[in-house]
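Student: Build me a model:
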Amino acid sequence: MNWSFFHKLGSPKWFYDISGRWLPWFVLATVLLLSVGVVWGLVFAPQDYQQGNSFRIIYIHVPAAFVAQSCYIMLAVAGIITLVWRMKLADVALRCAAPIGAWMTFIALITGAIWGKPTWGTYWVWDARLTSMLILLFLYFGIIALGQAISNRDTAAKATAVLAIVGVVNIPIIKYSVDWWNTLHQPATFKVTAKPAMPIEMWFPLLLTVLGFYALFTVSLLMRMRVETLRREGKTRWAREALEKMS
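Tutor: The predicted structure follows:
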């Protein structure tokens, strides 16, 4: 197996250079996907026959929930790479992605509560899906707080990596909670193995917004990682040259 690409990812300079080329494309994808998906979903998609217009919040809620869970899986992978290969960029990715994941989880919880009021008659219940998503938010907070509380960078990297890996057990609980327990939360909107329950004019804009949120996450992560990489590599020649170009 050719590991050259994997080792290149461990180079801060290579990452900074290649991410600078990728960023404009991800920004363009974010603008196009979210503009079309959100406007289509909120304005032009037909009403749901049961929930009326209140269902439209799924065009924010579902993408945020998807990204929140995917982000934590990424943290766990970055944690493994940090512990096994001691790759500095993996720790950078973990530190930079955690606040984004926390925001996405918060948005998913808030929009879910707004959706729950007209659907269930209450903003919050200790439902298995809602509770496990709340735990996910606390895990994000724990990783952020742990990284800030430990002054030694290597020790902080190991501690946050361990917490990210241990906490990933919550992800399958979130995903399968509606199948394992009697819950108010509806089943998954998208299933790879099943045909969407909604008509195409409703689920296609949702697909666009999901992709748009992933593109937005990528843009946010790359920008944060680029800043953090320059901060950590500030004494190197290439980082000083990059900072000079920015000034």
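Student: okay, CA-based contacts and neighbour counts for the rest of this
Tutor: Noted.
Student: Look at residue 196 and tell me its secondary structure.
Tutor: Following DSSP: H, G, I helix; E, B strand; the rest coil, residue 196 is assigned to coil.
Student: Excluding covalently adjacent residues, which one is nearest to it?
Tutor: Leaving out its chain neighbours, the residue that sits closest to residue 196 by CA to CA, 6 or more residues apart in numbering is residue 190, at 6.3 Å.
Student: For my notes, confirm that neighbour occurs in a strand.
Tutor: No - assigned with three-state DSSP, residue 190 falls outside any strand and is coil.
Student: residue boundaries of the helices in this structure?
Tutor: Assigned by DSSP state H, the chain shows helices spanning 4-9, 12-39, 58-85, 88-120, 128-149, 153-167, 170-180, 200-232, 237-246.
Student: Tell me the spacing between the residue nearest to residue 196 and residue 51.
Tutor: 18 Å (CA to CA, to the nearest Å).
Student: Could you check which of these two is surrounded by more residues?
Tutor: Taking other CA atoms under 10 Å, residue 190 and residue 51 do not tie; residue 190 has more neighbours (15 against 12).
Student: ok, that one to residue 223 distance?
Tutor: Distance of residue 190 to residue 223, computed by CA to CA: 29 Å.
Student: do residue 85 as well
Tutor: In terms of CA to CA, residue 85 sits 24 Å off from residue 223.
Student: neighbour count winner among these two?
Tutor: Between residue 85 and residue 223, residue 223 has the larger neighbour count (other CA under 10 Å), namely 17 against 12.
Student: to compare against the first, here's another:
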Amino acid sequence: MHGLANPARFLRLARWLTPLLLACGVVLAGGAMAWGLFVAPADQLQGETVRIVYLHVPTAWLGMGGWSALALASLAELVWRHPLAGIGARAIALPGAVFAAICLVTGSIWGRPAWGTWWVWDGRLTSMLVLFFLYLAYLALADAAQRDGNGGGAGGGSRIPAIFGLVGAVNIPIIHYSVLWWNSLHQPPSLGFGAGGVKSAMAPEFLVPLLVSTVGFSLLFGAVVLMRMRALLADQQAEARLRRKAMAA
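Tutor: This is a model prediction of the structure:
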């Protein structure tokens, strides 16, 4: 972990890992989506509308997983002062916000035929909307810290965004358990862990393409994060060179 905190070593790794993640993600996500749309059967109760699950569930997972990764990067920035931790958190925030937004949009589209309405102030939906706003707030805080120069450059961030990233993680278990804690129109989790291992309420013909789609979108998410980290590092290095030239002049 500490070895990857070296920017030069990270860039060497990211240079070949980024296209690999991108290619594998496109193949897996595209193939799973095509299988789910054209090959998998319609649901007995929800009919053809269930096919949106192959996009909705992966985006929900990545919206929540993105903030979890952002919180871990914020912890590393605060405790271990990893040079790339703040850059990683900033790189995660934008794609995390995009996936959270897609989750909300697809959930509303799915909810219209399933519930008869586009939106309800349900525990799961409301907490996911809060997560989207948390992403926007983090992006605003990180940009303000960059402009003020408190984080040491384009990628470093300051302690305030890092603390916010940790505090915002409180919302993740609320999203996950909201369908169990409160009366909810949203269905309970389809996957769970019991004494016999992983338990699924989904038939294999739905579960397999869903899992493949989730893995594919996760790889795409990782590729986008690496691309953003490389761009933020390049901006940071360019600003450092400009400062050195200004001081030499």
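Student: Looking for the alignment partner of residue 72 of the second structure in the first structure.
Tutor: Residue mapping for residue 72 of the second structure onto the first structure gives residue 77, with TM-score structural alignment as the criterion.
Student: residue contacts, the residue most central in space within the second structure?
Tutor: Residue closest to the average C-alpha location in the second structure (CA atoms, centre = their mean): residue 66, at 2.9 Å. With contact set as CA atoms under 8 Å, 6 or more residues apart in numbering, residue 66 of the second structure has these partners: 92, 93, 95, 96.
Student: what about 6 Å?
Tutor: residue 96 (CA atoms under 6 Å, 6 or more residues apart in numbering).
Student: how deep is residue 77 of the first structure tucked in, by neighbour count?
Tutor: With other CA under 10 Å as criterion, residue 77 of the first structure counts 17.
Student: Sorry, wrong one. I was asking about residue 174 of the second structure.
Tutor: 16.
Student: Also residue 23 of the second structure?
Tutor: Residue 23 of the second structure, neighbours per other CA under 10 Å, totals 14.
Student: From residue 70 of the first structure, how far off is the equivalent of it over in the first structure?
Tutor: Using TM-score structural alignment, the partner of residue 23 of the second structure in the first structure is residue 28. Distance of residue 28 of the first structure to residue 70 of the first structure, computed by CA to CA: 22 Å.
Student: before we move on, the earlier item: I'd like to know how far the match of residue 72 of the second structure sits from residue 16 of the first structure.
Tutor: For residue 77 of the first structure relative to residue 16 of the first structure (CA to CA), the value is 20 Å.
Student: again with residue 10 of the first structure
Tutor: Residue 10 of the first structure is 11 Å from residue 16 of the first structure, by CA to CA.
Student: Name the residue in these two with the higher neighbour count.
Tutor: Shown here are residue 10 of the first structure and residue 16; by other CA under 10 Å, residue 16 has more neighbours (21 against 16).
Student: Over in the second structure, tell me which residue corresponds to that one.
Tutor: Under the alignment (TM-score structural alignment), residue 16 of the first structure maps onto residue 11.
Student: residues in the second structure aligned with stretch 132-139 of the first structure?
Tutor: Under TM-score structural alignment, the match for stretch 132-139 of the first structure is residues 127-134.
Student: Would you mark the buried spots in the matching stretch?
Tutor: Residues of stretch 127-134 of the second structure classed as buried: 127, 128, 129, 130, 131, 132, 134 (neighbour count, 16 or more other CA atoms under 10 Å).
Student: what do you get for stretch 215-232 of the first structure?
Tutor: Here stretch 215-232 of the first structure shows 215-226, 228-230 as buried, counting by 16+ other CA under 10 Å.
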